[in-house]
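1. just coords:
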């Protein structure tokens, strides 16, 4: 997943039992990309962070679907106002899936996206 800023960004991760409704105020929604988690452990880290045990997400081993919703937000505490890019909160939803499916964009945003 790419972000609109190279700075601090808000991210919310929810593990669900089934696909949630689309987030109404999201400007951009990438829906249902596959994520295989054969070990039951996924690392949740930024692109410059090394994986650490405290960043592990423990789930039942298997295939998941992932939805990333890009929601306009206020600047997070500690962000640098001199770095260009939109302030967005990234809502990541994952849920179990039984079969592979193609990547789908549910809502295309008005600006170019890094990811």
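-> Now that the structure is in, tell me what you want to look at. The structure presented is a predicted model; accordingly, all values stated were derived computationally and were not measured. Numbers count the residues shown, from 1 in each chain.

2. all contacts plus neighbour counts: C-alpha atoms, from now on.
-> Will do.

3. what separates the helix or strand containing residue 12 from the chain centre, distance-wise?
-> Per DSSP states H and E: residue 12 is located in strand 10-15. In terms of C-alpha atoms, centre = their mean, to the nearest Å, the centre of strand 10-15 is found 7 Å from the chain centre.

4. So which elements touch it?
-> Strand 10-15 sits against strand 88-96, with contacts defined as 3 or more C-alpha pairs under 8 Å, 6 or more residues apart in numbering; DSSP states H and E.

5. just checking, what packs against the following helix or strand past the strand it packs on?
-> Downstream of strand 88-96, the first helix or strand assigned by DSSP H and E is strand 104-107. Using 3+ C-alpha pairs under 8 Å, 6+ apart as the contact test, the elements touching strand 104-107 are strand 28-37.

6. okay, pairing it with this:
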């Protein structure tokens, strides 16, 4: 595997979410979006990860696949979560929840277990209209044995 593969996307985050999932798995996220999952902007299943967003439009996303865990640069992010995902098919699909799956962007990876780090920025910089915003989502993956979901950096409460 190369040291790093990276793609930049604008993903349609219909219903304030988008997914990374094994292209051959069909997990139901309806039950996974608990109040806690909504708060941390992350819902996790065995072969899928649902990433919550602050806007219900296309959002900027950078996804990178690394040979090993990338450096911890948590200070510059509003929030950081980590979880695991199992990819059997060797292809990760990236899609909004209402996207047509055959058209979803694919990322080729070796089959196996991956650690997923989702870093969120600009969460407090979304316009009142919910359309304009500076929110940004970075997803990093690397091979690693399955582990537990972890809130690496919690979002600070908004002062109103």
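-> Looks like it arrived, so ask away. Keep in mind the model is a prediction, meaning the values are calculated, not measured.

7. Quick check: buried residues in the strand holding residue 12 of the first structure?
-> Within strand 10-15 of the first structure, the residues that qualify as buried are residue 10, counting by 16 or more other C-alpha atoms under 10 Å.

8. now stretch 71-89 of the second structure
-> 77-88.

9. Contacts for that stretch, please.
-> 21-24, 40, 42, 44-49, 110-123, 146-156 (C-alpha atoms under 8 Å, 6 or more residues apart in numbering).

10. Inside strands: which ones of these?
-> 21-22, 42, 44, 48-49, 112-121, 150-153 (DSSP state E).

11. buried subset of the residues you listed?
-> 21-22, 42, 44, 48-49, 113-121, 151, 153.

12. Which residues are in contact with residue 59 of the second structure?
-> Residue 59 of the second structure neighbours (C-alpha under 8 Å, 6+ apart): 10-13, 53, 135-137.

13. corresponding residue for it in the first structure?
-> Superposed on the first structure with TM-score structural alignment, residue 59 of the second structure falls opposite residue 9.

14. so how far is residue 101 of the first structure from its match?
-> 28 Å (C-alpha to C-alpha, to the nearest Å).

15. What residue in the second structure is paired with residue 39 of the first structure?
-> So, by TM-score structural alignment, residue 39 of the first structure is matched to residue 89.

16. Now do the SS call for its match.
-> Of the three states, residue 89 of the second structure takes coil under DSSP: H, G, I helix; E, B strand; the rest coil.
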